[in-house]
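>>> Build me a model:
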Amino acid sequence: MSSNITCFSPVDGSVYAERPATSLSEARVKFAKAREAQKSWVALQLDERCAILSAAVDHLVAARDEISLEIAWQMGRPVAQCGGEISGLEERARHMLAIAPEALADAQLPQKELALRTMRREPLGTVLVVAPWNYPFLTAANAIFPALAAGNAVVLKHSAQTLVCGERFFEAFSAAGLPEGVFQLCLTTNEATTSLIQEGLHDHIVFTGSVAVGRHLQEANAKHFSGIDLELGGKDPAYVRSDANVSWAAENLVDGAFFNSGQSCCGIERIYVHREVYRAFVDRFAEVTKSYVLGNPTDDRVTLGPLVSGKAADFVRSQVAEAVGRGARALIGPGDFPADKPGSAYLAPQVLVDVTHDMRVMTEESFGPVVGIMVVDSDEEAIRLMNDSDFGLTASIWTEDLFAAEAIAARMETGTCFANRCDYLDPALAWSGVKDTGRGCSLSTHAYDHLTRLKSYHFRAQPE
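Reported below is the predicted structural model:
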């Protein structure tokens, strides 16, 4: 029986896109074609592969305006902010292509009178990329471009919510002249994707999404020896020290908390503020939050669009209601955001004070526009509370004392520590996490370690 993959737009609830689902038999053919095409793809010189991939980036950048509107309709981000995702894709993809020669170079070892003594990186084969909807181009590009540059074939299974984004990748690679079969797009259902993983048609998986789904896919992959990289989210904290530039920190942290309506794995979800600057910080944070505009994301004046679905918005509402019921105080009132529609995907941002770690909003990933702010009396207390989490993606420290920031960062149980910034990925630095945030690495030269395998060469010449 055939089925469809449907994207319901959070903008108005309409069907934005609908495509026939890729059946299991069709998907198996795609994997077989990818495996066969990879043999000739890896035979090309690295600079030839990178030139084709760079042309695909050019194609995506040229379509920035159309893609921005598509993103807004598919997942609700304000169109004025969507172009930045394509700029980010370009930055990351071009960086990963530029460092490929270094990352994939032979190991420089003393020859010890041998004819050849080195280690070389070889592609894994076929990499399955399971991409999310919240940053549909950035997250997918993190894996797709280095995987292809390294000589792998890629099969992309994109979220049903952003299925048109997967098609954009396919169009870009086709226009750039990528050999047929090297990049495959699978519009499979979640159930069919699990079945494909259980069959072991891939050589590696890169997944970005929830902890629950990550565990499910890891179990599906368990009987195979192929690797799986899992980026599973966060509950990222910030700490504002007593010597911080309070107004500047507040402005930046509002952006870090509410950009993309808080639907970012590395968005700020909880803030700890030293008592000496707590009141000034909270007042400024609430003031900046109230300057945001909630509404239809296709309107250039809007800075907050709907969440991806009414269900996602209701989840955040339940966290807020529980916290208020336990004594938290909400600083954003019903009249501050008239476009808020209870029960819909349109949700006003919320700032909560008088919160504790007994409340879900401080411990459970929200993935929406809500942040809790707690007062602390010392660095030691802030460190303890920031580490009191099942997640460990990023932590952010706001201070003029960078030596103190480095000492605090050394004790953070996270993959990345920021000082005086947040919610940003530097493509030259490894992107990784600890605890339930998952495992693996993207970006930097270290990303290539996960997308290749080492082969050693130990050649001795025969005696004359």
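>>> only C-alpha atoms for contact and neighbour calcs from this point on.
Noted.
>>> So which residue is smack in the middle of this structure?
What sits nearest the mean C-alpha location of the chain, by CA atoms, centre = their mean, is T139, with 4.6 Å.
>>> Which residue comes closest to it once chain neighbours are left out?
Beyond its immediate neighbours in the sequence, the residue positioned closest to T139 (CA to CA, 6 or more residues apart in numbering) is A131, lying 6.7 Å away.
>>> May I ask which helix or strand encompasses the residue nearest to the centre of the chain?
In this structure, T139 sits in helix 138-149 according to DSSP states H and E.
>>> after that helix comes which helix or strand?
The C-terminal neighbour of helix 138-149 among helices and strands, as given by DSSP H and E, is strand 153-158.
>>> and the angle for that following strand with helix 138-149?
With axes from the mean of the first three to the mean of the last three CA atoms, to 10 degrees as the basis, strand 153-158 and helix 138-149 are set at 170 degrees to each other.
>>> which residues are contacting strand 153-158?
Counting contacts by CA atoms under 8 Å, 6 or more residues apart in numbering, the residues outside strand 153-158 that touch it are 30-31, 34-35, 37-38, 41, 125-133, 136, 144, 147-148, 165-166, 181-188, 193.
>>> Please give the structure of this sequence too, so both can be compared:
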Amino acid sequence: IVPWNFPLLLASWKIGPALACGNTIILKPAEQTPLTTLKLGELIIEAGFPAGVVNILTGGPETGKAIVAHPGIDKIAFTGSTAVGKEIMRGAADTLKRVTLELGGKSPNIVFSDADIDGAVKGAINGIFYGKGEVCNAGSRLFLESKLKDEFTEKLVGRALKMRPADPLDPKTRLGAIVSQEQMQTVLGFIESGKKDGAKLVAGGNRVAIDGSKGFFIEPTIFGDVKNDMKIAREEIFGPVLSVLTFEDVDEVIGQANNNPYGLAAAVWTRDVKRAHSVSRRLKAGTVWINTYGLMDASLPFGGYKSSGFGRELGAHAMEHYTELKTVWLNMG
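Below you'll find the predicted structure:
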């Protein structure tokens, strides 16, 4: 069961290991983005797959519930929100299905004062605004060592203001449309929450209209003076909204970074390699990037801690979720 933000990519993450391990599968795309998956189905037929090996089933929540409850299905692999992931676990309980869940995130992006500032600014921008922030591992919490706050924020805002929402079909566009009106309203609601809680809006915060487009667009949005207990710092927004927090020392920032329900990813920016590895070990996150953000490779496992789910996509570890262990004894006497 795959989400709407990377429908074709995440479908391939599920299909690959499942087929390699000899399984037949049912693939359910999100109801908002079924077309790429249906096109994939056409290519699967064209490639000569036997009928029934890959089955594509479209629909909304009721379709998903039927899949989860069906006694003839042995395993559910789900990517999506934590709330729906919990529903899937409850639904799978009656049939004791195997379940793997790649869920939401509120990833901390930590910048120490000895970091390459320009590189970290670029990484912070890409970490939150890539894919309009509709990314599970988006770096939506930016932790700056206090002495960096003014310089870093100024550069950050300067880059954000240059990113204007535009036609997603234009190859030059770096910030396209939010997936739906419902999701846009959710994001705007979080922005209002940040204002009411006392965070300082330093960039964006508005819906914008694009000539000739009926899409839903939101400016790149940055909040300063954010506290870790604010809603915008604790809950997954899934939109182009960045919360900037500050810290004084290593122990403080690790405490703040880990004090969150999620644990999907994190990043550390510093020239001190010893500190980078020490902080990485202490962060409760399934992936930690050092002096970069968002790198992925098909050979490396990806998944989260805590409310970000369990199980892993990609790499050899993903194969384990599509197999069963069996012990066979043979008496040769």
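>>> related to what we said a few turns ago, tell me which residue of the second structure lines up with the residue nearest to T139 of the first structure.
Under the alignment (TM-score structural alignment), A131 of the first structure maps onto V2 of the second structure.
>>> Let me see the contact set for the residue nearest to the centre of the first structure.
By CA under 8 Å, 6+ apart, the contact list for T139 of the first structure reads A131, P132, T208.
>>> follow-up on the earlier one: surely the residue nearest to T139 of the first structure touches S159?
Yes - using CA atoms under 8 Å as the test, A131 of the first structure is close enough to S159 to be in contact (6.0 Å).
>>> Chain neighbours aside, what residue packs nearest to the alignment partner in the second structure of P369 of the first structure?
Structural alignment (TM-score structural alignment) places P369 of the first structure against P240 in the second structure. Leaving aside its sequence neighbours, P240 of the second structure sits nearest to G133 (CA to CA, 6+ apart; 4.5 Å).
>>> Provide a list of residues in contact with the one you found.
Contacts of G133 of the second structure were listed using CA under 8 Å, 6+ apart, and they are S140, F238, G239, P240, V241.
>>> now do W398 of the first structure
If you count contacts by CA under 8 Å, 6+ apart, W398 of the first structure has them with A238, Y239, V240, R241, A244, N245, A249, A405, A419, N420, R421.
>>> same deal with F170 of the first structure?
With CA under 8 Å, 6+ apart, F170 of the first structure has these contacts: F183, Q184, L185.
>>> which stretch of helix or strand covers it?
Using DSSP H and E, F170 of the first structure sits in helix 163-176.
>>> can you pull the contacts of D116 of the second structure?
Taking CA under 8 Å, 6+ apart as the contact definition, D116 of the second structure lies against W269, T270, R271.
>>> What residue in the second structure is paired with T445 of the first structure?
Taking TM-score structural alignment, T445 of the first structure has A316 as its aligned residue in the second structure.
>>> aligned partner of D116 of the second structure in the first structure?
By TM-score structural alignment, D116 of the second structure lines up with N245.
>>> picking up where we left off before, specify the angle between the helix holding F170 of the first structure and strand 153-158 in degrees.
Here helix 163-176 of the first structure points in a direction 150 degrees away from that of strand 153-158 (the same axes, to 10 degrees).
>>> The following helix or strand past helix 163-176 of the first structure: average distance to aligned residues in the second structure?
Following the chain from helix 163-176 of the first structure toward its C-terminal end, the next helix or strand by DSSP H and E is strand 183-185. The superposed strand 183-185 of the first structure is, by mean CA distance after the TM-score superposition for the first structure, a mean 0.6 Å from where its aligned residues fall in the second structure.
>>> Strand 183-185 of the first structure corresponds to what range in the second structure?
Counting by TM-score structural alignment, strand 183-185 of the first structure pairs with residues 54-56 of the second structure.
>>> Run the chain-centre distance for that stretch.
Mean C-alpha position of stretch 54-56 of the second structure versus that of the full chain (CA atoms, centre = their mean, to the nearest Å) differs by 25 Å.
>>> thinking again about what came up before, how much space separates the match of T445 of the first structure from T327 of the second structure?
A316 of the second structure is 21 Å from T327 of the second structure, where distance means CA to CA, to the nearest Å.
>>> can I assume P34 of the second structure is in contact with L57?
No - under the criterion of CA under 8 Å, P34 of the second structure is not in contact with L57, lying 9.3 Å apart.
>>> Which neighbours do those two have in common?
Common contact partners of P34 of the second structure and L57 (CA under 8 Å, 6+ apart): none.
>>> Tell me roughly how far the strand or helix carrying A233 of the second structure lies from the first structure on average.
Assigned by DSSP H and E, A233 of the second structure belongs to helix 231-234. Following superposition, helix 231-234 of the second structure is found to deviate from the first structure by 0.6 Å on average (mean CA distance after the TM-score superposition for the first structure).
>>> quick check: stretch 29-42 of the second structure aligns to which part of the first structure?
Following TM-score structural alignment, the aligned partner range for stretch 29-42 of the second structure in the first structure is 158-171.
>>> Give the buried residues for the matching stretch.
Residues H158, S159, A160, Q161, T162, L163, V164, C165, G166, R168, F169, F170 are the ones in stretch 158-171 of the first structure that count as buried (16 or more other CA atoms under 10 Å).
>>> ok, so of these, who is nearest A55 of the first structure?
Distances from A55 of the first structure to these, taken as CA to CA, are shortest for F169 (11.9 Å).
>>> and the closest one, how far is that from S264 of the first structure?
In this structure, F169 of the first structure and S264 of the first structure are separated by 21 Å, where distance is defined by CA to CA.
>>> And for R284 of the first structure?
Here the distance between R284 of the first structure and S264 of the first structure works out to 23 Å (CA to CA).
>>> and if you look at S318 of the first structure?
19 Å.
>>> what do you get for E91 of the first structure?
Distance, E91 of the first structure to S264 of the first structure, using CA to CA: 19 Å.
>>> Same drill for the two, tell me which one is more crowded.
The residue with more neighbours, out of E91 of the first structure and S264, is S264; 23 against 15, by other CA atoms under 10 Å.
>>> what's the counterpart of the more buried one in the second structure?
Aligned by TM-score structural alignment, S264 of the first structure pairs with V135 of the second structure.
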